[in-house]
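J.: Below is the sequence, then the predicted model.
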Amino acid sequence: MPIISFGSQDIDLITGKKTMTIRKLWKNPLKVGDRLHCYWNLVSKEKKKIFEAKVTDVQLISFKDLKNNDKLAKEEGYENSQDMIREFKKMYINNIDDEDMFQIIHFEKLDIDEWEGEHIDEKAMVTQRADILFDSGKYDKSAMCYTAALKFDPNDIYLLNKKGDNLTRLGKFEEAIECYDKALEIDPDNEYIWNNKAIALLNFGDSEKALDANDKAMDLNSKNSVVLYWRGFILEVLGKFEEALDIYDDLLKIDNKNPEVWNARGNLLSEMEMPEEALDSYDKALELCFDEEDIDAEAQNRKGNALLDLGRFDEALDSYDMAIEIAKNNSQDPSYFILNKGVVLMELNRFQEATEAFTQVLAINPNNDDAKVLRDECLENL
């Protein structure tokens, strides 16, 4: 019973697009008609049977002829032959010589009713794989898996909603809206799907229709904190600041321990040119981040902006320094925060330090025009 293990580069197996694999020649070579039992990551915790198949063709190729064959490498799921050979060297820990032979195995997936071994719930297996890929941010691959899962049941609301979420993250908003619409035809009373449609419409640039979709979600549950949060954001985009502020305040009556809502409220108040009130919201957001990992650089930067607007330059400097430190620790680009720090240093007439800050920005991004102009202005004041 030949067993083959596949890995993350083999997503096309699930969708049925891939029916070939390349393996080093076994002691008992495969032949046409052999049955394959195929697993996902056989030696890991994620081990999962994915299908059984029948071998339809086997071709032999030497490593010498294989190692520079980009066409075969791409069919096997790699970017190029170098990537494929790199993986082969991990798979086959002994050295691979030019004379070593490999099998190009073509197969046909069998209907589950024809399996000899354990039967599985294929839809559940594909859905689980899609969810894992989605949660790890591999949206291209998870989209393919959700599409494959929907072949088992085109009217599965969970899958239609998740595929919509996936397409939204890929920036394919029209396709996402189509998924949500199909799900809503089946379950028109699902507030979460109406809200997800609103988010897709907002990202697509249709804020009015986004508000209409959010209205439908609100009609179904006006106390849903997720729906309320996005309503505030949509109203803010539409320039309806007072209404948005009322929404954020309503949200905080439901849960005043949510740092994201306090941050959003702070951003809105900054937009409304109310820096003192914005600063109070930012401070509350940071106070509620009990885990230091939850305090991001952008939150510190926003607090610095509010302090800058209030003319509290020394405190603003502290906030920007913290933003820079957090960004560096998280391997983020700190240049925007360093630029803001430079602006505060100029306000404090510390032109030498400001010049150094703008020079740091230009070292990271030589095309930053703001840093160039501000550095030149500093040099004139030295």
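T.: Structure received.
J.: Please count neighbours and contacts with C-alpha atoms only from this point.
T.: Noted.
J.: can you list contacts of stretch 266-282?
T.: Under the contact criterion C-alpha atoms under 8 Å, 6 or more residues apart in numbering, stretch 266-282 has outside partners 236, 241, 245, 262-263, 265, 299, 302-303, 306-307, 309-310.
J.: Quick one: buried ones out of the residues you listed?
T.: For the contacts of stretch 266-282, a burial check counting by 16 or more other C-alpha atoms under 10 Å picks out Glu236, Phe241, Leu245, Trp262, Asn263, Arg265, Ala299, Arg302, Lys303, Ala306, Leu307, Asp309.
J.: quick one: which of those residues sit in strands?
T.: Within the buried ones among the contacts of stretch 266-282, no residue falls in strands by DSSP state E.
J.: Next one for the comparison:
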Amino acid sequence: MRFDIVFSEKNLAFESFTPLSDYIFSTNNILVEDYFEFSRYLNPGLDKLVDNPKLSITSAAEFKHRIRFFHFQKVYHVFNFFFHFLIDTVQKKEDRLEIYFYNCNEMLEYDVMLVDHFIDRLSNIPNNITLYFDECNSKIKNAAYVSKNTHQNHTPKVKQKNFWDKSNKEKMFQRAMNLALYEDAIRLGTELFHLATTINDKCFLADKIGIANVLYDRPHLAENYYHFVLDQKCNTEIKIEVLYKLSMLYSRHHPVEKLDAKKAENYLLTARSLIEENKDELGESYTFHKVFNRNGLSLLLHRKGEFETAHHYCIDGHEQILNTYGPLQHILHRSVLIYNSTITATALKKFDQALDQFDYLLKLDPYYPNYWVARANLYSQLGQFDKSVHDYTQALALNPFSEGLYCARGIVYEVMGELHQAKADYEQALYFNPNHVDSLLNYGVILLNENELDHALEVFNKLSLLETNIQHEVFNNIGLVFMEKNDVNSAIHSFHLALNLEPDFYTALINLATAYFIQDDKIKALEIINNAIKIDDNVDSLYNRAYLYSEMGQLEAALADIQAILSRDENHVDALELKHSIKTKPIKSY
């Protein structure tokens, strides 16, 4: 079966892939309702097919009332949903798919992300799907696959269907903002910005385009839009909101070197003055703006370690919103304040209060997976691992397409000693994202511990080819695999690779010393273990050196290390046994 996918710079995210989404939904009608949160990305018309979707307060909030927007990487969960059911449909129908891509140089950035992820998925599992490209877009990371699978650029056989009402730019802009499709949002918002006829409309759009740029990792562009608003004589509420967002830029979103807590606080203080000066104009929204301005200050106070005041602001703010507006208004804003209070209560080690707040929060918004994850993390911190697993499982029921959630639950299972479940979770994470770094690392370690050495080496070698900040750990683990395979020379080479990247990597130094000891190069082993002890002179490293000294016949040096160990732990069994064995030998001096 052949599908032709035609890219166009004028398309919106997922629009080019309509033939494939039609193929999926034609045999999976339940997807629309059961997975509405994800399926609605593939066709805007699906919104009309589900009357009461199970959406979180955040997802269901009207555009004009939104205060929380997702980061654009949320779309990877939609990719996982899309590919999972595409592959599942192919297997059920026993089809063989050939997918031809046209106009690849007109790919949107989201198209590039989707295609790269698609290629990664296909490389990891058996399937009957092959992708062909008319040309290689320079942004595609899997260029080797594309080069191998090129086709002659004939006219596409399938005419592109269009379910996107692009004539209604405002509706499509709101949809793009709500679904974290910020490439679309920036383009559509910019068009609407230039078409706007009133200054309030321009400022409203500038505010939202700023948000889109922040969450698309372009905070410097967002700041330009925010300052445009401040330079205009526009609606006071828009200025208050923009000042809040400028504060968040300098406290959270800018690169680390540009963060400035003082500047962030000044923006909030300017907003506070604006709120008080315009109390009458703000009317019933006065309390709301006052509370949320203070919520911004609570974030800054929390970062300065002033947890008690920050906590008071969150608790009191929620009470003010609830008492002023009742239980049916500003529910999203209330949920944010309650969630923030769990963070401040945890910082104060008021864990019972934090858990009470989570209970309240999850009754208010049971469909927001992030809240289940946050409580799962708290339960892990408290050592209540069964409850942590329960909450991760609840989050996965809401979003079964998140590799990060499977990995997080797998880590908890490992702590519990439930290695079979941990391994299964890492495998599921890698099914969705074959390059998920933490899952590859943790999965490889389990394979190593289970003596599945060839498989472990395969996993670690794959991880070594990825761009990560843990390459030193990866090469150390490769060295451990070679040690178990009795290939000491290869192990030594791998440990040196780890230390070339991280010269003070204590674990690799200890492992390298062990490898040289096995090779009977005790002088080299001693040199390396001395370097390790300079980094961390813990009792284990001292014992290792003491044992090495004893093997080299340097018994006085060995006894000195043993004495240092026993001064810290007088009942250290291994040190006492080594001391006893040395005392039975004549002491030699060299």
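T.: Cool, the structure landed. Being a predicted model, the structure only gives us computed values, none of them experimental.
J.: TM between them?
T.: Laid over one another, the chains give 0.63 as their TM-score (TM-score structural alignment, normalised by the length of the first structure), with 279 aligned residues with a C-alpha RMSD of 3.5 Å.
J.: what comes up buried for the longest helix along the first structure?
T.: Ranked by residue count under DSSP state H, the longest helix found in the first structure is helix 313-329. Neighbour counts over helix 313-329 of the first structure (16+ other C-alpha under 10 Å) mark 313, 316-327 as buried.
J.: Stretch 484-499 of the second structure now?
T.: By neighbour count with 16+ other C-alpha under 10 Å, stretch 484-499 of the second structure contains the buried residues Val488, Ser490, Ala491, Ile492, His493, Ser494, Phe495, His496, Leu497, Ala498, Leu499.
J.: Tell me the residues of the first structure aligned with that stretch.
T.: Stretch 484-499 of the second structure lines up with residues 271-286 of the first structure when matched by TM-score structural alignment.
J.: now that stretch, how far from the chain's geometric center?
T.: Using C-alpha atoms, centre = their mean, to the nearest Å, the distance from the centre of stretch 271-286 of the first structure to the centre of the chain it belongs to is 29 Å.
J.: go on, stretch 434-451 of the second structure?
T.: 18 Å.
J.: ok, and what's touching that stretch?
T.: Residues contacting stretch 434-451 of the second structure (C-alpha under 8 Å, 6+ apart): 120-121, 124, 403, 407, 411, 419, 423, 426-427, 429-430, 453, 455-457, 459-460, 463, 466, 468, 474, 477, 481.
J.: what do we get in the second structure for Gly164 of the first structure?
T.: Correspondence of Gly164 of the first structure to the second structure, assessed by TM-score structural alignment: Ala376.
J.: List the contacts of the one residue sitting closest to the centre of the first structure.
T.: Nearest to the geometric centre of the first structure sits Gly137, at 3.7 Å (C-alpha atoms, centre = their mean). Remark: with contacts taken as C-alpha under 8 Å, 6+ apart, Gly137 of the first structure is in contact with nothing.
J.: Provide the secondary structure category for it.
T.: coil (DSSP: H, G, I helix; E, B strand; the rest coil).
J.: Look up how far Phe313 of the first structure lies from it.
T.: Plainly put, Gly137 of the first structure is 39 Å away from Phe313 of the first structure if you go by C-alpha to C-alpha, to the nearest Å.
J.: just Val261 of the first structure next, same as before
T.: Here the criterion is C-alpha to C-alpha. By it, Val261 of the first structure lies 26 Å from Phe313 of the first structure.
J.: Please apply the same query to Leu228 of the first structure.
T.: Taking C-alpha to C-alpha, one finds Leu228 of the first structure at 35 Å from Phe313 of the first structure.
J.: for Met91 of the first structure, same thing?
T.: Met91 of the first structure is 58 Å from Phe313 of the first structure, by C-alpha to C-alpha.
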